[in-house]
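Need a 3D model of the following:
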Amino acid sequence: MIDSLKTNQERGGLCVTVPPQCCSARYNLAFMMFLGFAVVYGLRVNLSVAMVAMVNTTGMQPVFNGSESKECPASSITSNSSNSIPDQPDGVPRYPWNPQTQGMLLGAFFFGYLFTQVPGGYLSGRCGGSKFLGGGVLGTAILTILTPLAAELGVKWLFALRALEGFGEGVTFPAMMAMWACWAPPLERARLMTVSGAGGNFGAFIAFPLTGFICHSLGWPAVFYCCGGAGCLWAVLWFIMVSDEPHTHPRISDREREYIINSIGSEGGSHGWSVPVFPLVCSGPLWAIIITQMCANWSYYTLLTSLPTYMDTILHFDLRQNSFLSALPYLGGWLFSVLSGVCADKLLEKEMLSVTSVRKIFTFAGLVIPAGLLVAVGFSGCSGILAVTFLTLSITFGGISAAGVFMNQIDIAPQYGHYDLLISGFLFICVEICYTYKMQYAGFLLGIINTFGTIPGVLAPVIMGILTKDHTLMGWGNVFYLSAGVSVFGALYYTLFSSGKIQAWALKEKEEAVSTQ
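Have a look, this model is predicted:
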């Protein structure tokens, strides 16, 4: 039987010579994506930290009386600044936003993020992923610079602007997947994709303390000016340095170009088969990916948007301590996500496990272990040391799933296809595309998966605001218990119903799915 990751040359009995990885075009692309997603997550989380400085908790509104938890006394570590408002330069505005308003604003980004996942994946496959990844970051960066103006105009304006930022960023991950379908040799997929995707955790790790420092030193508006400027600078470099496919890259070596194109083989080629919508909609492995990513994203987005608030209102860390401790977990998540990609590729190269087994093991470990640690956070009470330790370990071990469910879509459907498409999904009601276009399953599927996976980003901050409106330990405990339960459900569902083999609906016309896991 033929494993789904055997290259085209291996199937034909030819020997494949792997060119050096150092300074290669494909690893340079991974590094640029890494920096790009670091910027993307910096643009995404800046409001989470800035919110602590933007909100005036001593305003005249009665709802803000007792806006911090009185259950947890300030420790010796935080006693110098507990219950104090973060210092801001003179003239910097503050706003009387209650927890529900804050949750709504933190979730606004994901309202826009929902709408461009499927179109982003579709158009990236047809027009080239580099244009959409670079353009999405550039548009979001420009809007980020306008954030202080929108906040001054009112909550509705800020909500709309954050939604537009999500609209711009929604194309980035599908565009990345569309590009890797052309660039990533099958036996290097895990490490290339985890290196590039790990930029998200690295961006959160850098953005949290940096935005806290900028907030404290220059005022919260400077956070958005700095993050937006960094995004614009990266976009300029991106458009200069990258190409959509190996054969159009001006600086790639002939040896590397041939290696990539020949390794991907028919998985990267186009053909005239038309994909029926019904088999795709009824695909059990595809739904396993969708549901599991929704569950994993619930915990990730909950912590991404709520950690600074938890550190402020419950553990009473000041702004600089808050931002550093909120960032600490993402350093471990970044390292573990990269290491998991390397380990997964090694297991496949040595044929120790099948693709399906590798994806299931890494997904189960990357969801269940963090879930147990989130439960421990709920039981840590007022101990800042225990809470930070368990949160750090939870997000660190969560990085393991990067080599599991988060790249499974390129296993089950890596190929190009020409087809008439009927999209009938969440917020996309019977939109029929009446022309046949060249596109990639991988980018398109990631668009569908991320559309569903973004739903937790919309709901989690809102539910967090409801559960924690009284700023009690019980309320925050419920946030962590809910996230843990959702993660465990996702791990079990994926273990039962996922697959790592190329699906029949993603194969070329008349080609049979001969790989078994």
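
C-alpha only now, for contacts and for neighbours.
OK.

is it true that residue 364 touches residue 491?
Yes: in this structure, residue 364 is within contact of residue 491 by C-alpha atoms under 8 Å, at 5.0 Å.

Please say which of the two ends up with more neighbours.
residue 491 (26 against 23; other C-alpha atoms under 10 Å).

who's in contact with the more buried one?
Contact analysis of residue 491 by C-alpha atoms under 8 Å, 6 or more residues apart in numbering lists 292, 363-364, 367-368.

switch the cut-off to 10 Å
Going by C-alpha atoms under 10 Å, 6 or more residues apart in numbering, residue 491 touches 288, 291-293, 295-296, 360-368, 405.

run this one through as well so I can compare:
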Amino acid sequence: MATMVELSPTGEQSDYVLGKPTDKKTPPQKVPGLCSVRYGIAFITHFCNFTLLAQNAIISITMVAMVNSTDHAPHLNGSSEELPAGLNGDKHEEASKHLSVKGTGYGGQMALWQRWAPPNERGRLCSIALSGMILGIFTVLLVGGVISNSLGWPFVFYIFGGIGVVCWILWLILVYDDPVSHPWIGDPEKEYILSSLDHQFSSEEQPLPVKGMLRSLPLWSMSLCALTHQWLVNTFVIYTPTYISSVFQVNIRDNGFLSSLPFLVAWTIGMLGGQLADFLLSKNFSVVTVRKIVTTLGTIPPATLIVALPYVRSSFITTVTFLTLSCGICPMSQPGVYINALDIAPRYASFLMGTSRGFAHSSAVLVPIVGGFFLNQDSEFGWRNFFFLSFAISLFGLILFLVFGKADVQEWARERKVTRL
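Coordinates of the predicted model:
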């Protein structure tokens, strides 16, 4: 007897035995929601991401203290203008190296969600997990200075390193490769996850379809859109304190709450973005439409607000509000372009996300180089020209994704085989 297992263009599986469709398991009607294993894994991943970004951010934040002192003197958060000549560029370079490491973390998570996230819950589960990175930046900016001033800068590493060890232990104990191997998951939840993902599991290892990937416009549009969006994000991360300092002569690096406020807003909106994406899916919006809607919401408003900054510089409150909102709205794209690899190539999502995110974070190197060029040329119009360039770059990537982005499994990512019974 022959059983043909074929993936349809939309990624669904059709089973035929003797020319007749077989019965497929329907997901259980009642499954655990927030108090479930899959949400527990999302929150554990959230705190692991928190540790990942916090430990990366510590380097750039404590660098001034490490350079200015050899006896743990508490000089954290000095402005870039207070650094010795040449150090500011090195500081950005070092921070950029640590930001680029995040690509590997993203890739590993996509392998996890490939087997744990039902398609109608991918937005919220991935957003919960990814928002931990934003919370890490917020927390370090908020309390890093307090810890350094009261205990010395090495204790910033000790404390957040200890949190990382706790997260690692929780990961080893509670996180498993898939629902089948998890010892404490209930049968209804296991059935629900497996029945929604059964067509995405690869039965055997296959080589990467390199030619298909290189020729794939949906893949290129996803990667380039992620790159241009990260350009916008890194503009906020690197230049927000410098802009406030240069325009208003206020050094917000000494104000932990003010410098971390945009990331608190970003963390909140990032969590809500996933809920919005899955809500739209529940209202019968197509997956590709949802991905493009949330990506647009996470790109156009922030890019527009940053372009408006030079025109509201007469008001400190308006400027800080625009900066906070523009940085805060950016994570709306998390359940959009950033998880699109799970849609177009679930079998290769881990590799694609690690590669594309690593590629995207190259903007952490490019942004300070380009920004420094504009600001050194003309102090008055440099900010305006740099913000307009960031707007144009973000818009270019978004247009590519809107035109060429897809959310169905691509031909090169499908698996077709014949099994003899």
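
care to give me the TM-score?
Here the TM-score for the pair of chains, by TM-score structural alignment, normalised by the length of structure 2, is 0.84; 402 aligned residues with a C-alpha RMSD of 3.3 Å.

circling back to that earlier point, quick check, nearest of the contacts of residue 491 of structure 1 to residue 270 of structure 1?
Residue 270 of structure 1 lies nearest to residue 405 out of those, by C-alpha to C-alpha, at 25.7 Å.

Looking at structure 2, name the residue matched to that closest one.
Aligned against structure 2 by TM-score structural alignment, residue 405 of structure 1 finds its counterpart in residue 337.

correct me, but that match touches residue 287?
No: contact between residue 337 of structure 2 and residue 287 fails when scored by C-alpha atoms under 10 Å: they sit 11.4 Å apart.

Look at residue 424 of structure 1 and give its secondary structure.
For residue 424 of structure 1, the assignment made with DSSP: H, G, I helix; E, B strand; the rest coil gives strand.

just to revisit the earlier point, among the contacts of residue 491 of structure 1, which ones are in strands?
Per DSSP state E, strands hold no members of these.

What does residue 198 of structure 1 correspond to in structure 2?
Here residue 198 of structure 1 is matched to residue 131 in structure 2, going by TM-score structural alignment.

Does anything pack onto the helix or strand encompassing that match? Which helices or strands?
Following DSSP states H and E, one finds residue 131 of structure 2 within helix 122-151. Packing partners of helix 122-151 of structure 2 (3 or more C-alpha pairs under 10 Å, 6 or more residues apart in numbering; DSSP states H and E): helix 37-68, helix 102-116, helix 154-174, helix 256-282.

what does residue 112 of structure 2 align to in structure 1?
Counting by TM-score structural alignment, the partner of residue 112 of structure 2 is residue 179.

I'd like to know how many residues surround its match.
Residue 179 of structure 1 has 25 neighbouring residues, counting by other C-alpha under 10 Å.

residue contacts, it?
29, 124-125, 128-130, 133, 173, 243-246, 440, 442-443.

Now with 6 Å, please.
residue 129 (C-alpha atoms under 6 Å, 6 or more residues apart in numbering).

do the same with residue 423 of structure 1
With C-alpha under 6 Å, 6+ apart, residue 423 of structure 1 has these contacts: 430-431.

Which position in structure 2 pairs with it?
Using TM-score structural alignment, residue 423 of structure 1 sits opposite a gap in structure 2.

and if you look at residue 242 of structure 1?
Using TM-score structural alignment, the partner of residue 242 of structure 1 in structure 2 is residue 175.

can you count the residues close to the closest residue to that match other than its chain neighbours?
Distances taken as C-alpha to C-alpha, 6 or more residues apart in numbering put residue 41 closest to residue 175 of structure 2, at 6.3 Å, once the chain neighbours are dropped. Residues contacting residue 41 of structure 2 under the criterion other C-alpha under 10 Å number 21.

And for the one 4 residues further on?
Counted with other C-alpha under 10 Å, residues neighbouring residue 45 of structure 2 total 27.

Repeat that for residue 12 of structure 1.
Counted with other C-alpha under 10 Å, residue 12 of structure 1 comes out at 8.

How about the contacts made by the residue positioned nearest the centre of structure 1?
Centroid-nearest residue in structure 1, with C-alpha atoms, centre = their mean: residue 200, separated by 6.3 Å. Contacts for residue 200 of structure 1 (C-alpha under 6 Å, 6+ apart) come out as 37-38, 41.
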